[in-house]
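Undergrad: Give the three-dimensional model of this entry:
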Amino acid sequence: MSSKPSAIVSVLYPRIPDLKFNLDYYLTSHVPLTFKLLQPHGLLNGSVSEVVGDSDYAYNITLEFKDVQSWEKGLESGGKELTDDFKNFTNATPVFVVGKVVS
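TA: Predicted structure coming up:
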């Protein structure tokens, strides 16, 4: 049985005019890399959604963590490897929103 997350990290990829986003690479390579690097630090679950409608963002990735400290430790440990991989699937700079779960 998995733990209930107490921190949510949203990774938002902006809908820029010349956006390139290789969803196949993202799903088959970057997502497994994310879990490999962050799960030992408290990553519990994640989901990828393609944003619909007239939004400033094209993709929204939701990562659920045991707590904010788990996210920070994971970022410290694997953040560079993950950000170095961005060039393999997108030309956009993501926006990270970290929040504590309140309900």
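
Undergrad: Going by C-alpha atoms from here, please, whenever you check contacts or count neighbours.
TA: Fine.

Undergrad: What's the local residue count around Gly74?
TA: 20 (other Cα atoms under 10 Å).

Undergrad: Check which helix or strand Leu63 maps to.
TA: Per DSSP states H and E: Leu63 is located in strand 57-65.

Undergrad: which outside residues touch that strand?
TA: For strand 57-65, the surrounding residues in contact (Cα atoms under 8 Å, 6 or more residues apart in numbering) are 5-15, 42-52, 71.

Undergrad: Same question for the longest helix seen in the chain: list its buried residues.
TA: In the chain, with assignment by DSSP state H, the single longest helix is helix 68-85. Residues Val68, Ser70, Trp71, Gly74, Leu75, Gly78, Gly79, Leu82 are the ones in helix 68-85 that count as buried (16 or more other Cα atoms under 10 Å).

Undergrad: let's see this one next to it:
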Amino acid sequence: MIKVSVLYPNSEQAKFNLDYYCNSHMPMVQDKLGNACKKVAVESGLCGAKPEAAAPYIAMGHLYFDSLAEYQQAFAPHAEDILSDIPNYTNTQPEIQISQVQL
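TA: Here you go, the predicted structure:
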């Protein structure tokens, strides 16, 4: 299984509409990716390594797929629609990491 993580860096200027992300963006992404997307998860940052430290990421979204090829095939036809929705919930530039789930 692979996990596609979309990480939204935190900063003093960062804005993030978690309600829109959870209730509009992620359902739209799931709908477009169809059965290839096995599950999603959304996290909101609380703090860094020390409780008084700001969280490095304001939010994170995770998408799970059986394989990299399945992710690529599902995402490619909808990339423009999915990416063009980003300004509706944040002013940050997300970082993407694709990982092999080991455990």
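
Undergrad: rewinding a little: can you put the buried residues of helix 68-85 of the first structure in JSON lines and add distance to Asn60 of the first structure?
TA: Below are the buried residues of helix 68-85 of the first structure laid out as JSON lines (distance: Cα to Cα, whole Å):
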{"residue": "Val68", "distance to Asn60 of the first structure": "19"}
{"residue": "Ser70", "distance to Asn60 of the first structure": "20"}
{"residue": "Trp71", "distance to Asn60 of the first structure": "17"}
{"residue": "Gly74", "distance to Asn60 of the first structure": "19"}
{"residue": "Leu75", "distance to Asn60 of the first structure": "18"}
{"residue": "Gly78", "distance to Asn60 of the first structure": "20"}
{"residue": "Gly79", "distance to Asn60 of the first structure": "18"}
{"residue": "Leu82", "distance to Asn60 of the first structure": "16"}
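
Undergrad: any idea which of these is closest to Pro94 of the first structure?
TA: Comparing these against Pro94 of the first structure with Cα to Cα places Leu82 closest, at 12.0 Å.

Undergrad: distance of the nearest residue to that closest one once chain neighbours are set aside from Val102 of the first structure?
TA: Setting aside the residues directly before and after it, Leu82 of the first structure is nearest to Thr34 in space (Cα to Cα, 6 or more residues apart in numbering), at 6.8 Å. The gap separating Thr34 of the first structure from Val102 of the first structure is 25 Å, by Cα to Cα, to the nearest Å.

Undergrad: Give me the most central residue, the second structure.
TA: Geometric centre of the second structure, nearest residue: Gly61, 2.7 Å, by Cα atoms, centre = their mean.
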